[in-house]
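S.K.: dropping the sequence and predicted coords here.
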Amino acid sequence: MNTDNHRPRSREAVPHTEGWTLRHEGEALPAQVPGCVHTDLLAAGRIPDPFIGRNELDVDWVGRTDWEYETTLGARDTAHERTDLVFEGLDTAAEISVGGEVIGRTANMHRGYRFDITGRYAAGGAATPVSVRFTSAYAAADAVREQIGARREAYPEAAPFIRKMACAFGWDWGPILVTAGIWKDVRLDHWSTARLDRVRPLVTVEGSAGRVEIRLDVERTDRAAGRTLTATVRVGGQEVSGSFDGDAATVTAVVPDVDLWWPNGHGAQPLYDCEVTLHDEDGAALDRWSRRVGFRTVEIDTSADAHGSGFTFVVNGERLFVRGVNWIPEDIFPSRVTTERYRERLSQAAEAHVDLVRVWGGGIYERDDFYDVCDELGLMVWQDFLFACAAYPEEQPLRSEIEAEARENVARLMPHASLVLWNGNNENLWAFRDWGWEERLAGDSWGEGYYLGLLPRVVADTDPTRPYWAGSPWSGSWDHHPNDPAHGVTHSWDVWNVADYTDYLDEVPRFVAEFGWQAPPAHATLRRALPGEELRPDSPGMLHHQKASDGNGKLERGLARHFEIPEDFDRWHYLTQVNQVRAVATGVEHWRSHWPLSAGAVVWQLNDCWPVTSWAAVDGDARLKPLWYELRRLYADRLLTVQLREGRPVVHAVNQSARPWHAEVELRRMSAAGDVLGRERVTLVAEARTVASAPVPDALLPDAASGEEYLVADADGLRALHVPVRDLAFRYPVPEYEVALAPDDGTGEGVGVVITAHTLLRDLLLQADRLAPAAVADQGLLTLLPGESVTVRVRGWESPDAAVARAALFVLGQP
């Protein structure tokens, strides 16, 4: 009798995320899966919200405790040959038992795990118990440290000794909340004969055709060894099949006349359904895999030139100035991040004209839906391997874990058109040279073998279609300093840490992958996070939600170089926001004006994982800081800026678009009192993806000695200001203006706040969250000349009042 005729064929995936219990010291709590112990304890009222006040300190014990998740499996109700228990993500050191027997142990948050439980999960009879016991990440890391020896790292925490999200142990913007749990989906896989174990689509472009080379690996049951199987690939209206007897096969489909995938702002993002079906020898379907792919070419031009060696992204043959943001985990408890939250945050990036998101190496490889959204929005993804600011041992057991993690995640993410670069680490090559590691390590391994050996080999073996870079920063060779601005990728942190943001103007780096300036979150965010506290820069809650070393000191010194330090908190809050905007604008405008010598800016950072004073453009409660609005201006295709060249103001029309820009620039020399002291027009013609420049005529050069003259440049709705002195030396008039309301016109754009200037209003800001916690304005910092008017639209403000709006307005020179 042929039993195959009575056996189901196609693999069945059955979610098993319900019915879990969390146990600790005899107490049982309902557990949400996916989830973590902190969120379960929060839901049960066992701990306070660690984001509020100083509660973070009161829940430290959670991360130093062992935990157990339990569930049961009903009777095995399937005729399939094999049943696997599949965990897509366990955080982190766990022991898994089924039916009272240990079936496996895990030590890596960044991998998935599959266990054959067929023999332990019998049909009929009682339910089968399942247990997942988590050892404290601190204890697990200490055990590895004891085994292989300590390393001296930048942040003296456990992160280098355990494959867990490093920032869970704290960062200069994040809390110390070391959790554990089943942080991704769990399922039962029932299958027979064979299943698709790994599918790797190598997507390339040849002429006008797209090529999808599917490399697949299968797992067979014992009885199916040597059996002829067939893989069928469907993509772009093409169908191709190939038969094989072993455990691996390659099937290639060619799609004629494909539409190319482009980064945000450069074209459309067409995506093609790609499906792989595994068939038995009689044609029955055994397993299916499906993703969306996009066709594009990507390379990094690092060729040498007269200025050093570059780092320029080339997509579909077009050289790009990258307009990027750094991405940290969206929540310190990543299991809480939904697809909708990914889409909201990434859409905010796209709306600010961002075209690249760097997934930073101290976080996680994000879930697939993160990259799905990036595919759809045209956000190129620079993906770090997960190494950051620490010396990582290269001995076992870590080395084999790291290789398995890398191979799994390269294969998992390679279908995504948005993924354009694999990067070996964050700041470790630089740290070895400049942070005293070489002497302290005294020959101990620290990760160089990963970044310059293992990881590039894994990328070349697994996904040779994408470029790899060894680190950020990295000059491309030990022949140059790792953070040499003339070579490769640079991080610019001396400006924030020890200097003034005007020092950005002293260098023209080839590509800046990190730079930034701090500011506190929105006022409503602070009020929620610090209930009942009198807000001061140095109040207990404010200091606790400032994680950077001497962060407040750096904020104050940065302010003191440009403004008088205010005693009033609201004024301090506003001025630190202004300084953040000024700092980032100084760098980006300078670097963009030097295109193509300078080829990219990736600001630190887009998002926050909790309410905190940080470098983010969107705060921990998802409110837009003024920096977000400024990025929308700075990263637009067209940017008008005035920069000094050899001490003389020069106006630049920066054109990132594919069309020429004929800019008729009106230049006005103005006095602080509002008088026009001179006026001329300059025509600038910036061809596609070029910069056009012209010196400011002598008659329009502001008198720096007067302390009350400045230059205004206007073209096509864009404005640039050149003030030859710092704000401390400029004689701002006492601001005078009128405020009126324009009702919602039915378009859903919100109430209009109409501001009419009677004097110069520089860096005018309406803080919408002061009108209502959920209110959002459509504009950030603005500068108005006397007689000009602007309408700021506010959504989410249910009780509009002109006097309330005026109280929420801030401007330089305001008493």
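M.R.: Arrived safely. Numbers count the residues shown, from 1 in each chain.
S.K.: okay, CA-based contacts and neighbour counts for the rest of this
M.R.: OK.
S.K.: who's in contact with the residue nearest the centre of the chain?
M.R.: Here the mean C-alpha position of the chain is nearest to the C-alpha of residue 327 (C-alpha atoms, centre = their mean), at a distance of 1.6 Å. Listed by C-alpha atoms under 8 Å, 6 or more residues apart in numbering, the contact set of residue 327 reads 357-360, 605-607.
S.K.: tally up the residues packed near residue 686, please.
M.R.: By the measure other C-alpha atoms under 10 Å, the count of residues near residue 686 is 22.
S.K.: which helices and strands does the longest helix along the chain pack with?
M.R.: Under DSSP state H, the helix in the chain containing the largest number of residues is helix 569-593. The helices and strands touching helix 569-593, judged by 3 or more C-alpha pairs under 8 Å, 6 or more residues apart in numbering; DSSP states H and E, are helix 551-560, strand 600-603, helix 626-634, strand 638-645, strand 648-655.
S.K.: now do the buried residues in the last one.
M.R.: Spelled out, it's strand 648-655. When neighbours are counted by 16 or more other C-alpha atoms under 10 Å, the buried residues of strand 648-655 are found to be 649-655.
S.K.: report all helices and strands that the helix or strand that residue 403 is a member of contacts.
M.R.: When secondary structure is defined using DSSP states H and E, the element that contains residue 403 is helix 398-413. Using 3+ C-alpha pairs under 8 Å, 6+ apart as the contact criterion, the elements in contact with helix 398-413 are strand 194-206, helix 455-462.
S.K.: please repeat the previous calculation with a cut-off of 10 Å.
M.R.: Packing partners of helix 398-413 (3 or more C-alpha pairs under 10 Å, 6 or more residues apart in numbering; DSSP states H and E): strand 101-107, strand 194-206, helix 368-377, helix 455-462.
S.K.: quick one, the longest one and helix 455-462 angle?
M.R.: When you say that, I think you mean strand 194-206. Relative orientation of strand 194-206 versus helix 455-462 (axes from the mean of the first three to the mean of the last three C-alpha atoms, to 10 degrees): 100 degrees.
S.K.: please compare the first structure with the one that follows:
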Amino acid sequence: MKDYGFKIFRSCGVLLLLVTSWAWGNQRTTTTLTENWHIMQLDTDKPDVAALTRSAASPNQMWLSSRMPAQVHEILLQHGKISDPHVGKNAADSAWVGDKDWAYSCVFQSPAGDKGPVFLRFDGLDTLATVYLNGIKIGDFNNMFRQYKVDVREQLSPTGRDNVLVIIFSSPLRFIEQVVRPERHKGLPKHKWLRKSHGDFSSYLGARPHAVKVGVFRDVLLDVPGLSWIEDVWVRPGLAADFKHASVQVSVDIGGAEGIFNWILKDPSGNQIKSGSIGPSENGSGFQIAVEDPKLWWPRTHGDQPLYQLDVTLTDRNELLDSRSVRFGIRDVRPVLKDPQTSENRFRFDVNGKPIFMRGACWAPLEGMTHCWDTERATRLLDLLEHGQMNVLRIWAEGHIPPQEFYDECDKRGIFVWQDFMFGYNMHPSGEPQFDENCRLEIEGMIRMLRNHPCILLWVGGNENHMGWNFGQGTNPPVGLELFHKIMPAACAKLDPDRLFHASSPYGGKVANWPLEGDWHDYSTLKFVPEASVPLYASEVGRASAPSLSSMKLFLSEEELWPEGYSPAIRTPGRAAWPEMWQYCSVDGSWDKVGRVGDYCDPATAVELIRVLGMAHGEYLRDRIERERRGVPDGEADGNRQCWGNMIWRLNDSWPIIYWSAIDYYLEPKIPYDFVRRAYDPVLVSFERTQDRIAIWVVNDSPEPVSGNLQVKRLQFNGDLRGQLEKHVTVGPGQAKRCLVTTDLGPVYLRNEFLHATLGEREAVYLLTGERYLHLPNAKLTASAVGNKIEISTNVFARTVSLEMHEVTGAVFEDNFFDMVPGQKRTITVINPAGGRIVTVEALNAKPVRLRMD
């Protein structure tokens, strides 16, 4: 590769640029190669490249056409070569894709001009790719998480002539079979040697036996930068202690020849507020911009998301050579790992001086069949995340890195991103030089790509790495430590020193998954965990449940969904009480991860089992989230919140599956989604029960104080009032208070009474025993549709009122699966009818009401 004069060094914390003299080029042009692509399965791992190039220049019927980016499975499905892998057991029928080698080809014309480099940029190759241009090898690539560029000036055809690009993808499964593990790494799975999505190699996300993908999953670009271009712009805002003054440090990396660059800073309204110019004779390309009275970026639950814009242009004699725009937010994020008053361990984030309770979810890959990005699908999930009253999203280490547009959206929406590096369960073979260097370049590239985004909350080494070793071996890991404790922290300190680096999730304490140090993952379905009722930060919590009936009908036949004569009765301890195909479309051992299904009536149909699983999932999440937001174990004194974050595992599904998500593969919220949404209300009213008393708490995770009359009623299910208490309360931002004890209401009957607390329009209902033991009267629901709203009322207590859009999947309602107290009226907005017009409203103890929307 030629040297185009790109040299940088650092001095006194400022990035400086040394340049060499070159003749000037023209304005940079970039072309995304989306058309004229074909793929073909290869019958050998040593193809004749010359013959393959000739064939690709005039593809015959052996080649399958496609736009890019696209991976092999989706192209085969488009051409009818495989059955839909989302349905039934079809995924197993196409698992052979990962055993084969594949050729991708593209024909494109050479760009104009004969000076300076011409780069081919590969933003996402999965994974083992050897690339040829016009029959000449230009690179070997082996990491799907890295972006690659190659100067191909010397391999291009003359201007305007065709070029043939061929990418040969080798079988990842064959690579893994051939891995020879050194003695110190014998305990690691072989796929750890390949920098490819960990989730591809198992059935954990839903496809059996696996979903090993191959191919181009991000853009391939032809980049003609001229003789001088902008490589990178790094913006580092810093806030003074009074939050009224900001200093924005900017570093610009320039490739090629020297040049003049001009910069303009625009405020969030688009008005120019500062500008400047730096010429080739000036000392370096680092500069600072002072901003007075900056508009601060907040998470969506606490304020607005004003974004400044820095425009940088590179010119020669008033001719534009290159430009770059960076949008950024000015905010201060301080990790608090020790309580300043008590010196107890904490895992809290203070934003612009305010402690913020993080509430959100873990993000699984959008789609299991491909790593290609789906903007519409991502947008719908982010909309549901917002509706779910969340302010943080964890990018899980076992998927892939989303594109820039995703982080742009999170910046604009005020959604913090807990960013894992892409290192999945268990440790990795660090200490091997080639592997370590590959990982270092991957990590540094990822930091450079994302560090300008205000949404990035922290960097995390990976998912369940130290914990995974501990679970399997019973000891803390002796291997892989170089990666998590040397390479990663060094990269973060060098390239983004203003953010916290956390070694893994979970990490901290006596063992990696310890609730009172660092973050914690919820394995309480499998084991008793001491001190885990209120961890410092719960970064994975959940239970398993099923999608809606309409969703399950899309991937299971009627017989698979509920075999004739099937009974879910449990007559053998430990038996999974669902049909065989439900288990097939789940994770091994997933029945051990369901909630307390024994609290509900025994199901006799698929619909009833879906409800029982969903209710057990939802009520578990509600109870855990409420307790964690109160911040102390039940019965302990208030005023010292030890928990400052809760993230459910997980937000979404990559495949149709019965597991821990809140939103199913078809983007329909599952039953637990609405329990989580209500538990994430910024101002939360909740009940706390100990052996001797029931108390009502108010938690205020809004930015403003909350005051009002807190009222609790003891009611029979038919509406008769048996007692009432009331107290005026004031709760400041970030506070959780035990406000009212219900002892003066006297003994409350377990089976035919309940408690109802209100604070303004906020309410909480408390049932004293499991649903199956309640003596519920028959309720009469009335419902009517007015525009996009459903008006509902009940005469007596209605247990779990639900709304369902008839014969469609993906419908979203403002609220769902909620209790209604006697005489209550509610109006529910239909947010997304998903093309449906008929709505069914029903409750456990009420006959369904069906109505048509206008």
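M.R.: Nice, I can see it. Because the structure is predicted, anything quoted here is derived from the model rather than measured.
S.K.: can you calculate the TM-score here?
M.R.: Overall, the chain-to-chain superposition scores 0.89 on the TM-score scale (TM-score structural alignment, normalised by the length of the first structure); 775 aligned residues with a C-alpha RMSD of 2.8 Å.
S.K.: thinking again about what came up before, in JSON lines: the buried residues of strand 648-655 of the first structure, plus distance to residue 256 of the first structure.
M.R.: As requested, those are exported to JSON lines (distance: C-alpha to C-alpha, whole Å):
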{"residue": "649", "distance to residue 256 of the first structure": "51"}
{"residue": "650", "distance to residue 256 of the first structure": "48"}
{"residue": "651", "distance to residue 256 of the first structure": "46"}
{"residue": "652", "distance to residue 256 of the first structure": "42"}
{"residue": "653", "distance to residue 256 of the first structure": "39"}
{"residue": "654", "distance to residue 256 of the first structure": "36"}
{"residue": "655", "distance to residue 256 of the first structure": "33"}
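S.K.: closest one to residue 642 of the first structure out of the residues you listed, please.
M.R.: Taking C-alpha to C-alpha as the measure, residue 642 of the first structure lies nearest residue 651 of the buried residues of strand 648-655 of the first structure, at 4.4 Å.
S.K.: now that closest one: how far from residue 31 of the first structure?
M.R.: Residue 651 of the first structure sits 60 Å away from residue 31 of the first structure when distances are taken as C-alpha to C-alpha, to the nearest Å.
S.K.: now do the strands in the stretch 301-450 of the first structure.
M.R.: Listed in chain order, the strands of the stretch 301-450 of the first structure (DSSP state E, counting those that start in this stretch) span residues 304-305, 308-309, 312-315, 318-320, 322-327, 356-359, 380-384, 419-423.
S.K.: same deal with the stretch 701-815 of the first structure?
M.R.: Across the stretch 701-815 of the first structure, reading from the start of the chain, the strands by DSSP E, counting those that start in this stretch fall at 709-715, 718-722, 737-742, 751-757, 761-766, 776-777, 782-784, 789-795, 809-810.
S.K.: closest to residue 210 of the first structure out of the ones you listed?
M.R.: strand 718-722 (40.0 Å).
S.K.: list the buried ones in the closest one?
M.R.: For strand 718-722 of the first structure, a neighbour-count test (16+ other C-alpha under 10 Å) marks 719-722 as buried.
S.K.: ditto for stretch 49-57 of the first structure
M.R.: By neighbour count with 16+ other C-alpha under 10 Å, stretch 49-57 of the first structure contains the buried residues 49-54, 56.
S.K.: so where in the second structure does that stretch end up aligned?
M.R.: Under TM-score structural alignment, the counterpart of stretch 49-57 of the first structure in the second structure spans residues 84-92.
S.K.: so how far is residue 240 of the first structure from residue 231 of the first structure?
M.R.: Between residue 231 of the first structure and residue 240 of the first structure the distance, using C-alpha to C-alpha, works out to 8 Å.
S.K.: burial check on the aligned residue in the first structure for residue 467 of the second structure, number of neighbours?
M.R.: Alignment of residue 467 of the second structure against the first structure is given by TM-score structural alignment, with residue 430 as its counterpart. For residue 430 of the first structure, the neighbour count with other C-alpha under 10 Å is 22.
S.K.: so the closest residue to residue 430 of the first structure other than its chain neighbours: helix, strand or coil?
M.R.: The shortest distance from residue 430 of the first structure to any residue other than its chain neighbours is 5.2 Å, reached at residue 482 (C-alpha to C-alpha, 6 or more residues apart in numbering). When the structure is reduced to helix, strand and coil (DSSP: H, G, I helix; E, B strand; the rest coil), residue 482 of the first structure reads as coil.
S.K.: quick check: residue 482 of the first structure touching residue 426?
M.R.: No. Under the criterion of C-alpha atoms under 10 Å, residue 482 of the first structure is not in contact with residue 426, lying 11.6 Å apart.
S.K.: of those two, who's got more company?
M.R.: For residue 482 of the first structure versus residue 426, neighbours defined as other C-alpha under 10 Å are more numerous around residue 482 (27 against 24).
S.K.: now check the second structure for the residue matching the more buried one.
M.R.: Correspondence of residue 482 of the first structure to the second structure, assessed by TM-score structural alignment: residue 512.
S.K.: so of the helices and strands packed on helix 569-593 of the first structure, which one's packed in deepest?
M.R.: Here the criterion is mean neighbour count by mean count of other C-alpha atoms under 10 Å, and of those the winner is strand 600-603, at a mean of 26.
S.K.: the second structure: matching residues for that one?
M.R.: Counting by TM-score structural alignment, strand 600-603 of the first structure pairs with residues 645-648 of the second structure.
S.K.: show me the contacts for residue 685 of the second structure.
M.R.: With C-alpha atoms under 10 Å, 6 or more residues apart in numbering as the criterion, the residues that contact residue 685 of the second structure are 626, 630, 678-679, 696-700, 710, 736-739, 757-759, 762-765.
S.K.: kindly report the same for residue 772 of the second structure.
M.R.: Residues counted as contacts of residue 772 of the second structure (C-alpha under 10 Å, 6+ apart) are 598-602, 751.
S.K.: mind listing the helices for the stretch 101-250 of the first structure?
M.R.: In the stretch 101-250 of the first structure, the helices defined using DSSP state H, counting those that start in this stretch lie at 137-148.
S.K.: burial measure for the counterpart of residue 256 of the first structure in the second structure, as a count.
M.R.: Taking TM-score structural alignment, the alignment pairs residue 256 of the first structure with residue 292 from the second structure. Residue 292 of the second structure sits with 11 neighbouring residues when counted by other C-alpha under 10 Å.
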